[in-house]
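Novice: My questions are about this predicted structure, shown below with the sequence.
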Amino acid sequence: MKAIVLDRGTKEKIVYTDVELPELGEDEVKIQLKAAALNHRDEWARQGLYPNLKDGIVMGSDGAGIVVEVGGKISSSWIGKEVIINPANNWGTDEKAQSKEFHIIGIPTNGTLAEFIHVKGDRIHKKPAFLSWYEAAALPLGGLTAYRALLVQGGLLPGQKVLVTGFGGGVAQFAAQFAIAIGAEVYVSSSSNEKINAAISLGAKSGFNYSEKNWTDKALEKTGGFDLVIDSAMGDTVNNLIHVLKPGGRLVFYGATRGNPQEINARKVFWNQIHIIGSTMGSDKNFEDMLSFISTYRIKPLVDQVFSLKDCVNAFDRMKAGMQLGKIVIKIS
């Protein structure tokens, strides 16, 4: 089969090549993928900035397709079904945090940027009928991450004010859409006024360009402060986020693309009783709840642009440049 694999010895670090699937396990299903989607972890792996890298591994964590074969322990009723894949493996039994065995497909195990994939039978769910193949493929990792960060860790309630930073990326667009759906007062930040306007067109109340030095003053003047901030950057921006939170507010972060902060305004954190909460992906229950949530509110992922599998280098380059508004999707078949 054709696939995109990591190959750090090449110029582009990824190659379009032939790959052989291993024998199907008794507890696995074989899926003919119709579409896949990129996440930042794919580009970070390409740049060598992700742990447990191994050349020859098929990349990609998001995917949707049709079950074409099942192992001996899986019901044959799945054959022919349209499914999406939960990319999170081995969360464990504790809803509070993942187990040490937790991992995401695509790294360190074969992923979705391929014509076929084998996954455990408990990783598949029926594709919501109202989603296209491209929309379904765009949902799993970003949707799960946003659901847990916003509604489980963040505990957002209708009417509360929430700031979603970095609108335009996959998780951020889901977080904004989910918050709008439940009736929260949603604001976004971005360095792109175009992306801010896109969020407003979806139902966000307003947005702030974080490249402006006084954006936090504008945010406080307009809102009086936020009950919740959802962020993936951290770094030295964290004190700006602490500054715009109401007393007792929550800052939930699901990434640290700007690294660790050099310093943190600890006095403001304790005096204002700020909660700083980490969040990573989500449990199996979170995934099921997320699917129910998007089906109830008929939430469709924003698809930025669709590339062919063979043209994945350009798709990765678009992500690297931060040009996307929504998810970059790969058409497989």
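Specialist: Thanks, I have it. Residues are numbered from 1 along each chain as shown.
Novice: make it CA atoms for all contacts and neighbour counts henceforth
Specialist: OK.
Novice: Can you say which helix or strand has residue 141 in it?
Specialist: Per DSSP states H and E, residue 141 falls inside helix 140-147.
Novice: One more: residue 268?
Specialist: With DSSP H and E as the criterion, residue 268 is inside helix 266-271.
Novice: hang on, the earlier thing: can you give the contact residues for the helix holding residue 141?
Specialist: 39, 61-63, 84-88, 170-172, 174-175, 178, 254, 279-282, 286-287, 290 (C-alpha atoms under 8 Å, 6 or more residues apart in numbering).
Novice: Alongside the first one, take a look at this:
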Amino acid sequence: MRAVFFKGKDHPLVVQNIKKFRPVKDQVLVRLQHAALNHLDIWVWREKDSLSPEGNILGSDGCGVIEEVGEDVDPLFIGMEVIINPALDWGENPIVQGNSFRILGYPDNGTFSDYIVISKKYIFEKPEHLTSAESAAVPLAALTAYRALFSKARLRSKEKVLITGIGGGAALWVLQLAVGYQGRVYVTSSSPEKIAKAKQLGALGGFNYNDPDWVQQALKESGGGFDIIIDSAGGNQFSKLIELAMPGGRIVNFGRTNGNITDIATRLLYSKQISIHGSMMGTRDEFLSMLDFLESRNIKPVIDKTFPLEQAEEAMRYMEEGHQFGKIILQISK
């Protein structure tokens, strides 16, 4: 079987042939058809060290067919098309993950390979309305978006939502989920083309954050600000989100593509009584609710580009450039 190995920080990714995995106890062996990239893969590649001399198999998202099962798994699972929940060992507290929580792909071997073995509790039937490639685009990003939008921000119908940095997988899932729940959605981007595409997906407006007057434009067009702001950038622009939030507004952050937050307008924070939430991944119940939401509203992911497994590093570099609008997929088998 082929697998894409991460050997260490900034080392080239290596495609190697290794012995096929075998499931034990409660595990299943999934023959993967497609996987999807996330910014998590970039951060591991650029910031982490390999945990073993052989390296680690990256990848959190995948869809495939169960080919073999362990001794504690019903043989009827064989042949089932499944997607994988990459949130491992969340713990008992739905509010926050426990100390054993980790995300599939690091340190556990992930989905950038022909096969994966994983506990049966992390597999779910592929949504009927999605292809294998579309299903691979769901798990990490859609779960992150669902928790941020519904569990943290508690979106209500007709509320105004601002999504920063539209174009990445999680931000697009927030857009589609919010539109599906009748939210009034606006976006930011440095790309007029991405803003135009977001409008085609249901956004009411968009703002170029390189424009020095974009905050004033957003306040005017939205009628005074936003009930909910979903941010995956952080960085030194975060204080502008405080200005854009309505009194009693909720801001949720789940990323740092622009680095650490450097300042917050403290007076506006308390005078507007704004809530700021950090969010990451989600629980099993949220994963199930997210799948039900997608199926009940026939929502499909936006896919930007597909690469063969052997071009995983090329796909990672493409993601780093930041030009994509939608998920980046690896085709593993047909």
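Specialist: Alright, I've got the coordinates. The shown structure was predicted, so the numbers you read here are calculated from the model rather than taken from an experiment.
Novice: Can you calculate the TM-score here?
Specialist: For this chain pair, the superposition-based TM-score is 0.97 by TM-score structural alignment, normalised by the length of structure 1; 331 aligned residues with a C-alpha RMSD of 1.3 Å.
Novice: before we move on, back to that, and the helix holding residue 268 of structure 1 against structure 2, how far off on average?
Specialist: Once fitted to structure 2, helix 266-271 of structure 1 is off its aligned match by 0.6 Å on average (mean C-alpha distance after the TM-score superposition for structure 1).
Novice: Counting neighbours, what do you get for residue 281 of structure 1?
Specialist: 24 (other C-alpha atoms under 10 Å).
Novice: same question, residue 307 of structure 2
Specialist: With other C-alpha under 10 Å as criterion, residue 307 of structure 2 counts 18.
Novice: Now do the contacts for residue 107 of structure 1.
Specialist: Contacts of residue 107 of structure 1 (C-alpha under 8 Å, 6+ apart): 52, 53, 54, 57, 58, 59, 60.
Novice: at 6 Å what do you get?
Specialist: With contact set as C-alpha atoms under 6 Å, 6 or more residues apart in numbering, residue 107 of structure 1 has no partners.
Novice: Can you tell me what it aligns to in structure 2?
Specialist: Aligning on TM-score structural alignment places residue 107 of structure 1 opposite residue 106 in structure 2.
Novice: State the helix or strand in which the closest residue to residue 214 of structure 2 other than its chain neighbours lies.
Specialist: Nearest residue to residue 214 of structure 2 in three dimensions, chain neighbours excluded: residue 207, at 5.9 Å (C-alpha to C-alpha, 6 or more residues apart in numbering). If you go by DSSP H and E, residue 207 of structure 2 is part of strand 205-208.
Novice: What lies in contact with that strand?
Specialist: Identification of contacts with strand 205-208 of structure 2 by C-alpha under 6 Å, 6+ apart yields 186, 187, 188, 189, 190, 195, 214.
Novice: From these, keep the buried residues only.
Specialist: For the contacts of strand 205-208 of structure 2, a neighbour count by 16 or more other C-alpha atoms under 10 Å gives the buried set as 186, 187, 188, 189, 195.
Novice: Can you flag which of those residues belong to helices?
Specialist: When DSSP state H is applied, these are split such that residue 195 fall in helices.
Novice: Please enumerate the helices of the stretch 201-334 of structure 2.
Specialist: 214-222, 238-244, 266-271, 284-296, 312-321 (DSSP state H, counting those that start in this stretch).
Novice: Mind listing residues that contact the last one?
Specialist: The reference is to helix 312-321 of structure 2. residue 13.
Novice: Give me the range in structure 1 that that helix lines up against.
Specialist: Using TM-score structural alignment, helix 312-321 of structure 2 pairs with 312-321 in structure 1.
Novice: Over to the third one?
Specialist: Matched against structure 1 by TM-score structural alignment, helix 266-271 of structure 2 falls on residues 266-271.
Novice: Mind listing what's buried along the matching stretch?
Specialist: residue 269.
Novice: Nearest to residue 44 of structure 2, out of the helices of the stretch 201-334 of structure 2?
Specialist: helix 312-321 (11.3 Å; C-alpha to C-alpha).
Novice: gap between the closest one and the chain center?
Specialist: Taking C-alpha atoms, centre = their mean, to the nearest Å, one finds the center of helix 312-321 of structure 2 at 16 Å from the center of the full chain.
Novice: same question, stretch 7-27 of structure 2
Specialist: With C-alpha atoms, centre = their mean, you get 22 Å for stretch 7-27 of structure 2.
Novice: swap in stretch 282-301 of structure 2?
Specialist: Worked out by C-alpha atoms, centre = their mean, stretch 282-301 of structure 2 lies 13 Å from the chain centre.
Novice: And stretch 66-74 of structure 1, by the same measure?
Specialist: 27 Å.
Novice: If you count neighbours, what's buried in that stretch?
Specialist: Those would be 66, 67, 68, 69, 70, 71, 74, for stretch 66-74 of structure 1 by 16+ other C-alpha under 10 Å.
Novice: The residue nearest to the last one when sequence neighbours are not counted: neighbour count?
Specialist: The reference is to residue 74 of structure 1. Once flanking residues are discounted, residue 74 of structure 1 sits nearest to residue 27: 6.0 Å by C-alpha to C-alpha, 6+ apart. For residue 27 of structure 1, the neighbour count with other C-alpha under 10 Å is 16.
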